[in-house]
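J.: Predicted model follows, preceded by the sequence.
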Amino acid sequence: MVKNNYQFTSNVWEYSGKGAWIFVTVPQNVSSEIRNSFKEYEEGWGRLKIDAKIGKTNWKTAIWFDSKNQTYLLPLKSEIRKKENILLNSEIEVIISI
């Protein structure tokens, strides 16, 4: 598989359901490009393994395809938010590598 990098800016938001997960949404145009190129590598529920970078923090994670909005969601663990001082509703720059 060829490694592709995608850079985007997105707002941090909290899922209102059970668990209070914090996410950033991968923009529609980037999500479409990723899905067209890498759908065959998705696991159950549209999970796609990636490397992510915010600020100086790199980590291995996954994005999840949101079929309702036709975009991928990147969950932000507490550890990452603390390291990079990420607050809800803030706009952040993200780089993901697939």
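T.: Yep, that arrived. This is a predicted model, so every value here is computed, not measured.

J.: alpha carbons only for contacts and neighbour counts from here, please
T.: Fine.

J.: Name the nearest residue to Y15, sequence neighbours excluded.
T.: What sits nearest to Y15 in space, not counting adjacent residues and going by C-alpha to C-alpha, 6 or more residues apart in numbering, is W21, at 5.3 Å.

J.: how many neighbours does the one you found have?
T.: A total of 14 residues lie near W21 under the criterion other C-alpha atoms under 10 Å.

J.: now swap in V26 and tell me
T.: By the criterion of other C-alpha under 10 Å, V26 has 26 neighbours.

J.: next up, a second structure to put side by side with the first:
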Amino acid sequence: MRLTFRAPLWQWQVRTDSWWFVTVPPDESDTLAELPLPPRGFGSIKVTVTVGGTTWSTSVFPSDEQKGYVLPMKKAVRHAEGLGPGDVVDVTLEPVGT
């Protein structure tokens, strides 16, 4: 299964650390929530993600605040793809194990 979407990059700050995310849109989040996958910590789902020319493995996490799943965006990816705050990101996301 391959999901593609566009969403803005946003920052969540905890203490002195900054975390960057893209929120998975509602329809795609609903699709992820319905996958018959074994339970993982914090309700996460392992995924392979491609943004531009960069592909990596990570997990998406459910977020009540964002009303769906959120995708963490590593610093290396943001720099490699020239992404900054509020930039709209084209994402291809493939759940692992489906």
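T.: Yes, it's here. The structure presented is a predicted model; accordingly, all values stated were derived computationally and were not measured.

J.: what's the TM-score here?
T.: Laid over one another, the chains give 0.88 as their TM-score (TM-score structural alignment, normalised by the length of structure 1), with 94 aligned residues with a C-alpha RMSD of 1.3 Å.

J.: which one in structure 2 is aligned with the residue nearest to Y15 of structure 1?
T.: Aligned by TM-score structural alignment, W21 of structure 1 pairs with W19 of structure 2.

J.: Secondary structure class of that match, three-state.
T.: strand (DSSP: H, G, I helix; E, B strand; the rest coil).

J.: Distance of it relative to L37 of structure 2?
T.: 26 Å (C-alpha to C-alpha, to the nearest Å).

J.: Then S63 of structure 2?
T.: Noted for S63 of structure 2: a distance of 18 Å to L37 of structure 2, by C-alpha to C-alpha.

J.: and what of K74 of structure 2?
T.: Using C-alpha to C-alpha, we find K74 of structure 2 at a distance of 24 Å from L37 of structure 2.

J.: Kindly report the same for P95 of structure 2.
T.: Distance of P95 of structure 2 to L37 of structure 2, computed by C-alpha to C-alpha: 9 Å.

J.: Just give me the match in structure 1 for K75 of structure 2.
T.: Using TM-score structural alignment, the equivalent of K75 of structure 2 in structure 1 is S78.

J.: Please, where are all the strands along structure 2?
T.: Assigned by DSSP state E, structure 2 shows strands spanning 3-14, 17-23, 45-51, 54-63, 68-72, 88-95.

J.: Highest mean neighbour count across those strands, which stretch is it?
T.: Compared across these, strand 68-72 shows the largest average neighbour count, a mean of 21 (mean count of other C-alpha atoms under 10 Å).

J.: got the contact list for the residue nearest to Q11 of structure 2 when sequence neighbours are not counted?
T.: Using C-alpha to C-alpha, 6+ apart and skipping the chain neighbours, the partner closest in space to Q11 of structure 2 is W20 (4.5 Å). Residues counted as contacts of W20 of structure 2 (C-alpha atoms under 8 Å, 6 or more residues apart in numbering) are 9-12, 72-74.

J.: any idea which of those residues is closest to V89 of structure 2?
T.: Closest approach to V89 of structure 2 among the contacts of W20 of structure 2 (C-alpha to C-alpha): L9, at 6.6 Å.
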